[in-house]
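*Asks:* mind looking at a prediction? Sequence and model below.
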Amino acid sequence: MWYMGEARDALLDAAVEYAAHHGIADVSLRQLAAALGTSHRMLVYHFGSKEGLLVAVVREVEARQRAFLADLDGSLPPVEMGQRLWERLSDPAMWPYEKLFFEVYSQALRSRPHTAAMLEGVVESWVAPIADLNVRNGVPPGDARATARLSVAVTRGLLLDLLATGDQDGVREAMDRFLALYLNAYGGSVSE
């Protein structure tokens, strides 16, 4: 039925919002359902399990981040695009989502039930659009995918560093250095 998708989307939006303010990894499915104004049965119906809901939340937040990247003004210098994306990703308001991302990612890597879906596209969903952006910004097509993958790896590594240490200045300096390396390698072309 058409309204079931709308109900799922509304629950997912509410879970994303709840996660931003309270975190959800340590909350039981019943507690989360009560906080979202629904029943645990509805969450199970729409997401299969608590882990399925966590994966859905992570995927939704990731999709919003990719949409932010896609919406950045294409006339901006690539370094500035990278800096703006980094500012968004490293904003303390994003930390609850990022902690959840790494927690669910780790569970998926350990083959925890209902989290395997997390691994589907977790890298490629970022590599493909960044590689396209790289090519548009003058990175040779033969280098575009590898540099996009490197960009994803560096960004995730620095986010993990930031969450572990809280060293915003040190991590920002490292990202600036990474962007400068891209700038030097591609004559002014840098993405993410």
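*Replies:* That came in fine, so what should we check first? Residues are numbered from 1 along each chain as shown.

*Asks:* for the rest of this, base every contact and every neighbour count on C-alpha atoms.
*Replies:* Fine.

*Asks:* can you point me to the longest helix in this protein?
*Replies:* Longest helix in the chain, counting residues (DSSP state H): helix 141-165.

*Asks:* in it, which residues are buried?
*Replies:* 144-145, 147-149, 151-152, 154-155, 158-160, 162-163 (16 or more other CA atoms under 10 Å).

*Asks:* make TSV from those residues and add distance to Val127 to it.
*Replies:* Below are the buried residues of helix 141-165 laid out as TSV (distance: CA to CA, whole Å):
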residue	distance to Val127
Ala144	9
Arg145	7
Thr147	9
Ala148	5
Arg149	5
Ser151	8
Val152	7
Val154	12
Thr155	12
Leu158	17
Leu159	17
Leu160	19
Leu162	22
Leu163	23
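
*Asks:* structure B:
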Amino acid sequence: MRAPVGEGRARLLEALFDEFGENGPSPNLSMRQVAERLGVHHTLLTYHFGSRPGLLSAVLSEARRRDNLMIAATSGGLGFIDLFRAIWDFYSSTAQEERTRAFFHLIGLAVYERGAYDEFVADLDDLTRLLEAAARRDGSSATDAAQSSLVAVAGMRGLLLQRLLSPSAEVDAAAYRFIALFTKESTT
């Protein structure tokens, strides 16, 4: 008896994480090369993920889902500023650099070929929702919480991209200055 499609896909995702780690396979590997490393036929990957971009999208989406669950579990009681700092510290760490590169690689591809990355694009707002909930716990209105969270995540992504392109201590300093701007905003 064959496993349901979702189970097969989930098992393949686990195998991908086991073989390639949290960052998934290099974007330079073909579906055939990935399949060879997993010991499966490449058509199985195509069946479950559609294409190399679909495979990379699924792996990165799952990695981000796991990250966000971990961030949410460890920071459930944090306010907006402390959670913002924790998210920055997590994603700006050198341990996350390859995943951050993969994230921006897929973002660039999704801009040109949105339909191929629907799964990836669908969960882009997870961090925004985490920050929004923290802002609401701090007493912000729904509108203020939503807008502050969107600005925070957009700024953080811009700073992460800057960090990849021109790494320097100035980027980290700018990130903490950016976070501090929200502290000033919440006291006015």
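*Replies:* Sure, I can see it. Model, not experiment: these values are computed from the prediction.

*Asks:* the longest helix of structure 1 vs structure 2, average offset?
*Replies:* Mean deviation of helix 141-165 of structure 1 from its aligned counterpart in structure 2 after superposition (mean CA distance after the TM-score superposition for structure 1): 1.0 Å.

*Asks:* contacts made by that helix with the rest, please.
*Replies:* Here helix 141-165 of structure 1 makes contact (CA atoms under 8 Å, 6 or more residues apart in numbering) with 86, 89-90, 95, 98-99, 102, 123, 126-128, 130-132, 134-135, 167-168, 171, 174-175, 191-192.

*Asks:* in structure 2, what stretch matches it?
*Replies:* With TM-score structural alignment applied, helix 141-165 of structure 1 matches the range 142-166 in structure 2.

*Asks:* which residues in structure 2 does stretch 54-69 of structure 1 align to?
*Replies:* The aligned range for stretch 54-69 of structure 1 in structure 2 is 56-71, by TM-score structural alignment.

*Asks:* what's the answer for stretch 95-109 of structure 1, then?
*Replies:* Counting by TM-score structural alignment, stretch 95-109 of structure 1 lines up with residues 97-111 of structure 2.

*Asks:* which residues are contacting that stretch?
*Replies:* 22-23, 27, 53, 56-57, 60, 91, 116-117, 121, 160-161, 164.

*Asks:* neighbour-wise, which one of the residues you listed leads?
*Replies:* In terms of neighbours by other CA atoms under 10 Å, the contacts of stretch 97-111 of structure 2 top out with Ser57 at 25 neighbours.

*Asks:* which outside residues touch the helix or strand containing it?
*Replies:* Taking DSSP states H and E as the definition, Ser57 of structure 2 sits inside helix 52-74. Residues outside helix 52-74 of structure 2 that contact it (CA under 8 Å, 6+ apart): 13, 16-17, 22-25, 27, 30-31, 45-46, 49, 87, 99, 102-103, 106, 116-117, 119-120, 123, 126-127, 130.
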